[in-house]
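Q: Any chance you can model this:
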Amino acid sequence: MSKPPPMKLLIETLCDTILDLPTAPLTSRTTPKTRSVSTTTLEKIISLGLELRTSLAQHEALPSPPSTPSPELLAIKAQLDNLTSKVDSLTNSPSPSPSPELHAPPTRVVASAPRDSHVIRTAVPRDASLDIVLHPVSTHTKPINKPPSDVRMQLHKYIWNHNHLQHLLSAKPGTPVIRAVVLHPDDSVRVLVYDQHQRRALMCDSSYWVKQCLPGYSISYGPPAHGHTIVVHGVPTTFKPRSEVSKADLAKENSHVLRDQPILNCHWLTHKRAAELRTAKTHSSLVIHVPTASLAQQLVASRVAFDGVLLRTEHIVLRASKCYNCFRTGHIAAYCHRPATCGNCAGPHPTRACSCPHESTPCKDIHECPHVAVNSATAAIALIRIPSPYGLNGSDAYRGPLLINPGGPGASGIETVLTETAQQLLELVGDVYDLVGFDPRGVGRSTPQAQRIPSQLQAAIWGEETLFGALPPLSIPGNVGLTLAKAEVSNAVYGQSGADYLPFINTPYTAEDMMQIVRAHGRDKLSYYGFSYGTVLGATVASLYPDSIERMVLDGVLDAQEYYAGNVTANLLDTDKAVNVFFQACYEAGPDLCAFYDSSAKQISANLDALYEQLKEAPIPVLINEASFGFVDYGMLRGIIRDVVYFPYQYFPFLAQGLALLQQGNGTAFFEFAGTTSTFSCDCANSTNPDNGIDALLTVGCNDAPVQNYSVSEWQSQFDTAAGVSEYAEVYFGLALRCQSWPVGTSSRVPSPSSLGGNTSAPILFVANTIDPATPHVGAVATSALFPGSALLTQNSTGHTSTSATSNCTASIVARYFVDASLPEDGTICQVEGEFFPAGASA
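A: Modelled structure (predicted):
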């Protein structure tokens, strides 16, 4: 006679049976012989099952379980018999007779032994069409260490407690959705549902239930047929993806990361029908499949090498298709049978038939993208909105619009919403808000657009087209005078071409525009999330409209008073500290992980100084192809390092590799990073460019600052003072010099530094890193002190804004603030997860 299954296994199997019970009213899965169960009854049975599992776990945790059944164990067995009887009475299945040995109810076949004492796997039929497969997003993801039935029950409870999911599923609370959960040896998870409609609905809403129930995992369309996938950009089209020799050569060049693991497959990113177009290009994007998620993560971190060049490498994320007829997810317009929805005004008609006078911004896969007129004689503000499902169905849970500003001044809120940042923000603040990105006055798609030089062609000839070209190194003799001379000419041109709109592009006007956007949504109070310069914008709104604040998080805080005083030096207090973190982190990582390693942090710093001196004398030429060539010089390297320390956890390995290559005379990696890989081109001499970041930055910054017209010697003296604060002063200070001879005076609307602050209707949450190269921590302390009742959350990390590192602590505090405006205690410091030089990120 075989040994009876253990009680723990019976409880797990019984809980699986409970979740398979049909609920009233009868569904297509309910047979006439099976009685339906009310939601209330099912919830009571589930509660009893959970209590039973908890009791057994507490009993098993005893130091030495008695050899004979204890009263507690006998009580648990009695509860199990009672629960089994309840389930059997509802399913009309024969009840197993209670006995001390407890026989298993005939519900499921249990597969192999668990990988540890906490995980039970169940054998379920393989049906890829009903699969939802999830994989760990990184090597730091903790594997699931609990029974599949626990995961299954958790998923059901989440579904039943969220109205929007029930709406997508067309299901009532208690309706079975998850048929089974399977844990695989590679730490992936397979969720099996009952029908295709359920699978589509869960795939549409995956960003929410996955985060809550399976943190650290991401969803894909079934198991990867060719392992885990990355994409490498800039691969020469002479590469033959189907050639085993080519794959072997690529694997050999990247053997420091692959470590004898194979490249499973590779192919071009573009479709077969685009092959003709691809042959006309010299470079394209290559998709590579590798065996494990951790290997893919390491290749992305270290960047794939091709013929000695480190190429931009990214993960590939498959997403559900989006219909541009009805804006639903899960099908394309060619197969759409739903009523049309306008992408401009959300009306019941196709977008192309819309009579709305407002110009529409290209929406990609976002629902609504109108322009809003704010004093139509002055400006039209371009918006993009991801609507909340609660707002669409009129739920009381809807909280209105959440406006975001990514910084600058000059950064586009529309572009931010069109990136993965939007999804990360929604996961943080919840889907009770409409996420609204907007281009402030003068920026991007808003009109009129700030343009100091009337056309792209003229700007290119004048040398204003890129950030790196716009910031000559001021430490080189003569460059202060050269910058001032160019500024006077450019600003004189701007005074003529932009005379009609230039005085109206500043932070206070943008603050007024934000309140108009809020009122256009039918709300009275502002919810806002601002980063970097966006914190000055937030502080300005809070000072002008203190009684109209609903929620406000300011992350990467500029000293608002110093900003309006025009003191650029206040931004430099932590810049050198951030660069010094690289030296120390490189030394501590060692030569296996940091390609720029040397005998001490001090020596690594000296090696960088030597590179600077070398580039002053002899810039390194770069030739990629006949359409992409140039050089890496001193000013470019200064700018690159300034950018890299903004996101050290992401870019320190790349910085070390690039510096090591630069020592060998190879500047390709840095040249590509600087964004100068293509020669200039435009459609016509009068074309405009939506990406007008530098012009917008200077327009807003100079309009906000007091007039500062000094002589060359006076500016040189101010620069020398700033250089005493940070050796990277020249990267920032060139912007201040460009306000010389500014064509308009400071508007009366610009607040004086002393007028900032006040008591707001809701407290403000300030967030700051301990070391921030652009917005030092002391600025956050000073600005938060202007608003009584606010709180400052400090994240113990290096980088620009808290988003430069991962911190579950910071995320939970911010998320809780958006729920109930609760603030952390004074002096709260959050730690971060991650390393500057993770294993596998070496050159």
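
Q: Please count neighbours and contacts with C-alpha atoms only from this point.
A: Will do.

Q: that's a helix at residue 343, yeah?
A: No: Residue 343 sits outside any helix when classified using DSSP: H, G, I helix; E, B strand; the rest coil, being coil.

Q: For it, give its distance to residue 373.
A: Residue 343 sits 18 Å away from residue 373, taking C-alpha to C-alpha, to the nearest Å as the criterion.

Q: The two: who's more crowded?
A: residue 343 (26 against 18; other C-alpha atoms under 10 Å).

Q: Verify the contact between the more buried one and residue 367 for me.
A: Yes: using C-alpha atoms under 8 Å, residue 343 makes contact with residue 367 at a distance of 6.1 Å.

Q: please give me the structure for this one as well, since I'd like to look at both together:
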Amino acid sequence: MVPLSACTTTQPGRTTPQATTESLGPAGPVPPGMERFYAQPLTWGDCAPYATSEDAKSLFGRDGLQCSRLTVPLDYANPQGDTITVGVLRHKATDPANRVGPLVLNPGGPGASGMVAAASLASQASNGPVGKRFDLVGFDPRGVGASQPEVTCLSDSERDAEREEDLGIDGSPAGVARQEADAKDFVAKCLQRTPKGTAMLANIGTRDVARDMDVLRSALGVEKLTYLGYSYGTRIGYTYAEQFPGNVRAMVLDGALDPSQDAVDSLVAQGAGFGTAFTKYTQWCTAQKDCALGTDAGAATAAYQNLVRPLIDHPLRLADGRELTFDDATLGTIQALYSQQLWAPLNSGLNELKRGRGTMLMALADQYNERDTSGHYTNTQDAFTAIRCVDDPRVTDKARIVAAENSYDRVAPFLDDGRPNGAALDSCAFWPVPNTSEPHEPKVAGLPPILVISTTNDPATPYDAGVNLAKAMNGALLTFEGTQHTVFLQGNSCVDQAGAAYLISGTLPPDGRRCAAQ
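A: As a prediction, this is how the structure comes out:
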């Protein structure tokens, strides 16, 4: 190990760390043929060059952050072949005398930046028990963000144009044909514009991300991984646990995906989650003096539909020349349902819409799509599709597609556009490579006890998914009674104390433990 170098200040208010190399691996089991990857040194330095978004630029300039690149095989079946790199960010434990080790984390998506998540979490949790005792380590999964190469499908202008087209509303045969042509065009652009093309898209899935995480574990110098996964990050977690059960020290999975559900069933279950969250929102809103949906919670869904459905035929032109479509208005609403902190902005946006303005709803939709103020998108949406298309079998049964869309409208009626559903195949139906995994209950013999956290009214990952995952992995379940997506290290003292106790000392909460919103 090379000791960390001293820091030098290169500009007022910011301390830039000098590059320094640590050689801590190999640690723990090393698969045959993987020695050079598991033993690789990591060179840590300034995080600013890794920033690929406005959020990253804002966060990565803060003191105490170090970034590096991890080299991994593009195809694990051919470790002597082509390689790619994974971006990694670290914030070291603030109580080094009592340091436990690295806590590797992923925020979900799929396609979201773990580096951004770790930098953000460091600013919130560095003085709490988790930040004091653990190095917070976030990585951008292969193809995502600062990892190289990145999945690239649409340009910024093409993404803007796609949002304005709102193709998904027309369920007629002609509309379905246009949607499928657009899906095929998207696939062709992904294949053409993503460096390493077919090979990259074939090896972009969670199966390979979990293998990358084991390489990272070894390079960080630990035999046993401590992991925190949110949302889709829980899939990375349980996939890792199945592949490397003996390499796990502790694992917190918050906002779980149900490992046994396929893409269709998962989508409908998610729709039910958003439907419940919208009902909770309307109960809150109609108790406010200025609720855009009136004072009757029972009539709020109809009031919402009356506000947004006219956008189908008459999109709202904004001052910057962009158009607020039905899809953007509903996406903005969905974004706000992820956290009660966004309920007031959503109400403001709906009141704006009543007055013929759409700035707030568009801002919420941009937040969902990760579009910054300059008009640049992260590659999250492109990566989301690429990963999803190899993580699950493609869906080509058009009768099942229509049935699922009808079910979705029933469980989330606020999103119903009021028009007949079509049976358009999505991009995954035309994906150029086969799926590399499929829904199943993880086989995790030898795995130590893990902690699953599930929120009763989670809009994106319904509560029952967490219950099912805890059972499948023989883990403990901690229930949070609230309406939001994920909760650990977000300020609820009951959840945070239970999760920290488990991560630090392995102490699981008692069976049936529940935490209430504060």
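
Q: Go ahead and report the secondary structure state at residue 176 of structure 2.
A: Using three-state DSSP, the secondary structure recorded for residue 176 of structure 2 is helix.

Q: what about residue 697 of structure 1, how many residues close to it?
A: Neighbours of residue 697 of structure 1 under the rule other C-alpha under 10 Å: 21.

Q: Please list all residues in contact with the aligned partner of it in structure 2.
A: In structure 2, the residue matched to residue 697 of structure 1 (TM-score structural alignment) is residue 384. For residue 384 of structure 2, the contacting residues are 109, 110, 111, by C-alpha atoms under 8 Å, 6 or more residues apart in numbering.

Q: Sort out which of the residues you listed are in strands and list them.
A: When those are checked against strands (DSSP state E), there are no matches.

Q: Compare those residues with structure 1 and list the ones that remain.
A: Mapping those onto structure 1 (both residues aligned by TM-score structural alignment, their matches' C-alpha atoms under 8 Å) leaves 109, 110, 111 still in contact.

Q: so the second one sits right up against residue 386, yeah?
A: What that stands for is residue 110 of structure 2. No: counting by C-alpha under 8 Å, residue 110 of structure 2 stays clear of residue 386, with 9.2 Å between them.

Q: quick one: which of the two has more around it?
A: For residue 110 of structure 2 against residue 386, the residue with the higher neighbour count under other C-alpha under 10 Å is residue 386, and the figures read 28 against 25.

Q: right, and the more buried one touches residue 202 too?
A: No: with contacts defined as C-alpha under 8 Å, residue 386 of structure 2 does not count as touching residue 202, sitting 9.0 Å away.

Q: hang on, the earlier thing: superpose on structure 1 and give me the mean offset of the helix or strand containing the match of residue 697 of structure 1.
A: For residue 384 of structure 2, the enclosing helix or strand under DSSP states H and E is helix 380-391. Averaged over the aligned pairs, helix 380-391 of structure 2 sits 0.6 Å from structure 1 after superposition, using mean C-alpha distance after the TM-score superposition for structure 1.

Q: after that helix, next one along is what?
A: Along the chain past helix 380-391 of structure 2, the next helix or strand (assigned with DSSP H and E) turns out to be helix 398-411.

Q: I'd like to know how far the counterpart of residue 439 of structure 1 in structure 2 sits from residue 276 of structure 2.
A: Residue 439 of structure 1 maps onto residue 140 in structure 2 when the alignment is built from TM-score structural alignment. In this structure, residue 140 of structure 2 lies at 32 Å from residue 276 of structure 2, with C-alpha to C-alpha as the measure.

Q: For residue 477 of structure 2, which non-adjacent residue is spatially closest?
A: Excluding its sequence neighbours, the residue lying closest to residue 477 of structure 2 (C-alpha to C-alpha, 6 or more residues apart in numbering) is residue 452, at 5.0 Å.
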